[in-house]
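Asks: Sequence first, predicted coordinates after that:
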Amino acid sequence: MAAWDIEIDCEGLLCPLPVLRARKRLIALATGTVVCVRATDAMALVDLPHFCTQAGHDYLGSETEGAVTLHLIRKGETPPSQ
């Protein structure tokens, strides 16, 4: 799996908290920054890719490490309205 620039620990958090934490962190980052969201909630496998599609980020995939799933997201262009 590719390397990342920033890690967000969402272990033990349930939907929608992993998406909300990722969204908050991504707002302040430069375009192209790769974020790893560490989540244990199975719904993150659905919610994070959907969030990326809606927000203009690239969902790079996921990898499982025991009970934790690592989700990689590349920050997309920030629309002027944000």
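Replies: Sure thing, it's come through. Residues are numbered from 1 along each chain as shown.
Asks: going forward, measure contacts and count neighbours with C-alpha atoms only.
Replies: Will do.
Asks: Show me the helices in the chain, by range?
Replies: Using DSSP state H, the helices of the chain run over 17-27, 44-55.
Asks: Quick one: these as a markdown table, columns for distance to residue 37 and mean neighbour count too.
Replies: Below are the helices of the chain laid out as a markdown table (distance: least, Cα to Cα, whole Å; neighbours: other Cα atoms under 10 Å):
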| stretch | distance to residue 37 | mean neighbour count |
| --- | --- | --- |
| helix 17-27 | 7 | 16 |
| helix 44-55 | 9 | 16 |
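Asks: Put this next to the previous one:
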Amino acid sequence: MTPPEIYDLRGLNCPLPVLKARKRLAGMTVGEQLWLETTDPLAVIDIPAFCNESGHRLVSTESMSEGHRFLVERGA
């Protein structure tokens, strides 16, 4: 199994990280995973809410020196 790709969303502010993540995940297969890296402080609220509303699974959340990263699994 190949490791998940990293989608660099650093430097983008709300709502762009969620909008871009939605588009990228739409082109993936169910069960495929993607790291989202963000610097937007609201992403800690927006990304989990987006996953919950869209049926994706938030696998992991990590704090980085300049922001956060989220491992998201594409839902049905």
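Replies: Cool, the structure landed. Owing to the predicted nature of the structure, the values given are computational and were not obtained by experimental measurement.
Asks: Out of the helices of structure 1, which is closest to residue 33 of structure 1?
Replies: Proximity to residue 33 of structure 1 (Cα to Cα) singles out helix 17-27 among the helices of structure 1, at 8.5 Å.
Asks: Mind giving me the packing neighbours of that closest one?
Replies: Counting contacts by 3 or more Cα pairs under 8 Å, 6 or more residues apart in numbering; DSSP states H and E, helix 17-27 of structure 1 packs against strand 6-10, strand 34-39, helix 44-55.
Asks: what about the ones you listed, which gets the closest to residue 76 of structure 1?
Replies: Closest among these, using Cα to Cα: helix 44-55, at 8.0 Å.
Asks: Compare that closest one with structure 2 and give me the mean distance after superposition.
Replies: In the superposition against structure 2, helix 44-55 of structure 1 averages 0.5 Å from its aligned positions (mean Cα distance after the TM-score superposition for structure 1).
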